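K.L.:
Okay, sequence plus prediction incoming.
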Amino acid sequence: MTTNKRTSSTVLTDDSETKKRKKDDVTSSSSSTTSKEPTPTFLNENSPVKKLCEYGEACYRQKNPLHTAEYDHPPAREKPSTNKHLSPIEKLEQSEPFRFFLTTVHGISHIHNQSNAMSFKEILSTQHGQLVRSAQFNYMFDIEFILEQYPSEFRLKPLLIVYGDSRHDNHSLKLQSSPYPQIELCPARLDIPYGTHHTKMMFLLYETGLRIVIHTANLIEQDWKQKTQGIWISPICPKLNGTTEESKTNFKKDLIQYVERYRAKQLQFWLKTITEHDFSNINVHLIGSIPGRHTGPDMNKFGHLKLRQTLKTYIGLENDAQYSSAPIVGQFSSIGSLGATANSWLTKEFLTSLKQLNSSALESPELKLIYPSVENVRTSLEGYMAGGSLPYNIQNAMKQGWLVNFFHQWKADHRQRSRASPHIKTYLRATNDQYKQLLWFLVTSANLSKAAWGVLEKNNTQLMIRSYEIGVLFIPKQFSQSVFSVSDSPAFPIPYDLPPVKYQSTDKPWVVDIAYKNQPDSHGNMWDPSD
């Protein structure tokens, strides 16, 4: 963690500038419209009259002097500008119905930071309304950096920081937040060893209602600059008029259940606030993990069993036979200890949850795992430094060499993020090996680990989870669709290229605690973690 002061170069578009652009666009469009009926054009009083060519812009003889002496052609229409800076409100409007974004990336083309891309500052923009107070749940914090992302008029508003209760974090965050009386700290209990508070979520309370943001980035500058991160932004949920409006996905109930498990007095205000707001416009499912040994009815409330239960309930029996062999993709930025063989946990317990439709399909679909190779990291925008956020260690890598058989490259050419190292975590299921349609899509803080997803114990009668995690699951039924299209409108904004590209024999997965000195990275540096 660091407390060094940082600045951001993100520029927001003023509403008046946006309106002016729209007016200019309308004027330009109307002035370039041509009539099908040819009309005479008078160049000046001495020039001959020319007829308008009936083929207009499409005429292939525009370079023929005999033709152009007799016929006039309309000026070519201006191509739509790719440099238009969309406002945060316009970005939200264009993201419907999914409201799923990647973070903006320094060093890629402007247009790829407009469509389905959002910066931290844009999430907190004054354009969304008058902020009353907020809460930030996360793993890593840089308090000065966080406050700089809030508009100046919101920086003194009450801010709750929810973090993992450890001696180091307690000391660091108390030190960082001591100059700011508006900040309150809420340590999250870590009752099981080696667990973390890995959840990344924002509560933003406006005068007009409550917004929930679930994302994958730590609250430090480097996570919002040149990495690929995922963000889901809820609509602003209005205050209730006496009823307990719930979404068709039970999002409100699941969120209350999740927050209650913190058992923290600092979160009582937010629990009350959630109950007082209407969540009926939310169309995603909440998939959370809470530390503990969950038994009985609680087993299906968290971790991979919550995902299993949700898929079983909402995907539908009619899809079971048709899609039982449809491939599954997992994509993540860290890997835990998974066991001596694939069947120890990955392709048995975990895959059973991922492949669940509406019955216990016996067929095992192909599982493809996307994790950056050494070459992906070396050639990234950050170079080897990106590998610091990919903490797969040599101890685990050596014990599970079998895992490399599942690995595929990080590749995101269509979003221009192949060189923006992934810190996002996603899981999806396609309808077939063409990857043109999806059965479901999940963005989450949960990496590929038992600590995040849970592991069954005591003859499958309890689920043990070490860490706090949060994610949202997109199911087509909740968007009035049978499947999500990857290409047809409204296309689901997939973060990376499909189908995944398998590792070649020379590719090695990135391991954080070994040296890479054979080739310099994109900045001319080598990597030696022992230095």
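P.N.:
The structure has been received and is ready for your questions. Small disclaimer: the values here were computed from a predicted structure and weren't measured.
K.L.:
make it CA atoms for all contacts and neighbour counts henceforth
P.N.:
OK.
K.L.:
so what's Asp142 up against?
P.N.:
Asp142 makes contact with Met1, Thr2, Thr3, Gln176, Leu219, Ile220, Glu221 under the criterion Cα atoms under 8 Å, 6 or more residues apart in numbering.
K.L.:
Use this one as the comparison:
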Amino acid sequence: MSQSEHGKWTVSSSDESDAEHDCEEPSTSSVLQAEPSKPIGPQYPCSEARKAAHKRKGSPIKFPDTSCFAEMSPAKKQRPSQKGLGWCLSSSEEETESESQPKHEEKLLVKEEESNPPKEQAFAKSEDNELPASHNSMKAVAEVQDTWDLLNGGNPFRFFLTRVKGIKSKYNSGALHIKVFLFLPVNKFNYCIDVEWLIRQYPQEFRNKPLLIVHGEKRESKAGLHEQAQPYKNICLCQAKLDIAFGTHHTKMMLLLYEEGLRVVIHTANLIDADWYQKTQGIWLSPLYPRLTSGSAGCAGESLTNFKSDLINYLTSYNSPTLNEWTDIIKEHDLSETRVYLLASTPGRHQGNHKEKWGHLRLKKLLKEHASPIPAQESWPMIGQFSSIGSMGADQSKWLCSEFRDSLVTLGNSMKTLSNHDVPIHLIYPTVDNVRQSLEGYPAGGSLPYSLQTAQKQLWLHSFFHKWSAEASGRSHAMPHIKTYMRSSPDYQKIAWFLVTSANLSKAAWGALEKNGIQLMIRSYELGVLFLPSAFVNCFQVKEKFSGSNEPATSFPVPYDLPPEQYGSKDRPWIWNIPYTKAPDTHGNVWVPS
């Protein structure tokens, strides 16, 4: 048993305990069902946590006492006491895990240069996000027009959430599904991919478009991906280099190319069914970029945010001849209407001028050059929200409250040196009950791959944790796979900046300084966009309701509730590789990952 100033933290062979003492091993003989003779798992490369979730969906273990499951739906929010902040974690597995990030990640690139489909051939609204059998109904036509209006200026930030099955329709107003992009003339990028599912998202007439999948798979996983793609003659595969151990190809981006121009979509959802079904995901959708006139200067079409050159530099960092075609395509288009900044990570040990091109030092540089200082800014909290957590060291000074915090609290050139305690840090990560009461139940935790082995090494971290809550957007029970970071005013009414990204809270994603600060080591590919008020208005006001409100267009749609609610004494962070058998989820099941 470990003791910290935040209370007792117990590792035992059971799953949960309300008391602050060693947990007892519960009898599970009446709970566990026989395992199937053949392992159940997804047919695409993914993390061990996602494989466990897929297994449990296919072979659920029912909670023995179904009386407490009766009438159970995603539970209403409760506000337990803030006292204690103790955990009780338990484990039935002792596997070593060096990083909490999934090991297998991919990227998708789709080239579509055919004629536009008629606007009338878009989707009609349905619970299952299916395309209508007929395109003749007035409802379908109206839905098409609404979608085109949405994509062409209805949202000044061009920041959207994905559609969620199982919530009220008003909360899906303004939300997007992947079929929007694949039905329109498009092109794209990504991480974990189910090739067969992806192809099915296309209308039949567009399923033979050329697809280039850039991935980070090796050995067996690479062979499996090639096997998936083999039946589709229009698909080509390209392997991204990951020369540093435990790195991943985590970027999720689409390049959408068609006759009228180019779009860029940077998002947080993998190209698998589960990520577009009942999870909270974020999407930034660019304006439609027109082609430049023939003979335009090489620097033509650049935005005030240097988005065009930064995107080209990011693609160039792959050092892949296969992607040269896409850098040429970007050069041929006018990206001057872009109002966000690109923020990327690429694997390597970056020195000199390259050190500030990537990771958290890139964010620091952008905030220093383009963010405005704020009076009493020391009291403005930093908020991080993510779906996985890496190893950050034995205490907060090793990374979180040193180099990482120093980058994220920067605001303009006049920023004074701050102590570690001047800027509050709020970290939003789902509790066990958040997952248990979610739309998916315990399997939602498969996309939250924080392991016990990592958690045990950083007991200090849970004093920063806050619950996932998104009642304003109707998505409290749609677990987050979105990742966001921001600085907020102490009253949570204003935002100094906002970032949506693929990067979780880890040194692998953001980078860690080495050699006395002269080198930034990054393991993974990541990509996101930074929203700064200077490109829109003087300061972002927080939007009270994510959708359906009459607030000013310049109110920013934060996808979770503010102020964030700190963990209570009985709250514990979701850890994927331990069992939870004392309470059923929303489907009447328990969680036994092995």
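P.N.:
Looks like it came in fine. In this text the structure is predicted, and so the values were computed from the model without any measurement.
K.L.:
quick one: TM-score?
P.N.:
Comparing the two superposed chains by TM-score structural alignment, normalised by the length of structure 1, the resulting TM-score equals 0.83, with 456 aligned residues with a Cα RMSD of 2.0 Å.
K.L.:
any residues touching stretch 252-271 of structure 1, and which ones?
P.N.:
Leu185, Cys186, Ala188, Arg189, Glu246, Ile274, Thr275, Phe279, Leu286, Gly288, Ile290.
K.L.:
Now the first one: which helix or strand?
P.N.:
It stands for Leu185 of structure 1. Of the helices and strands defined by DSSP states H and E, Leu185 of structure 1 is found in strand 183-188.
K.L.:
following that strand, which helix or strand shows up next?
P.N.:
strand 201-206.
K.L.:
Mean distance between the following helix or strand past that following strand and structure 2 after superposition?
P.N.:
Next along the chain after strand 201-206 of structure 1, taking DSSP H and E as the criterion, comes strand 209-215. The superposed strand 209-215 of structure 1 is, by mean Cα distance after the TM-score superposition for structure 1, a mean 0.7 Å from where its aligned residues fall in structure 2.
K.L.:
Strand 209-215 of structure 1 maps to which residues in structure 2?
P.N.:
Aligned using TM-score structural alignment, strand 209-215 of structure 1 spans residues 261-267 in structure 2.
K.L.:
for stretch 293-310 of structure 1, same thing?
P.N.:
Mapping stretch 293-310 of structure 1 onto structure 2 (TM-score structural alignment) gives residues 349-366.
K.L.:
Look up the closest residue to Pro443 of structure 2, ignoring the ones flanking it.
P.N.:
In space, and not counting its chain neighbours, Pro443 of structure 2 is closest to Ala53: 4.5 Å by Cα to Cα, 6 or more residues apart in numbering.
K.L.:
what do you get for Ser379 of structure 2?
P.N.:
On the basis of Cα to Cα, 6+ apart, the spatially nearest residue to Ser379 of structure 2 that is not a chain neighbour turns out to be Val423, at 5.6 Å.
K.L.:
So what does the one you found match up with in structure 1?
P.N.:
Structural alignment (TM-score structural alignment) places Val423 of structure 2 against Pro365 in structure 1.
K.L.:
residues in contact with its match?
P.N.:
Counting by Cα under 8 Å, 6+ apart, Pro365 of structure 1 makes contact with Ser324, Ser325, Ala326, Pro327, Ile328, Lys355.
K.L.:
export the residues you listed to TSV and tack on neighbour count and distance to Arg167 of structure 1?
P.N.:
Listed next are the contacts of Pro365 of structure 1 as TSV, based on neighbours: other Cα atoms under 10 Å; distance: Cα to Cα, whole Å:
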residue	neighbour count	distance to Arg167 of structure 1
Ser324	19	47
Ser325	19	47
Ala326	21	46
Pro327	22	43
Ile328	24	39
Lys355	29	40
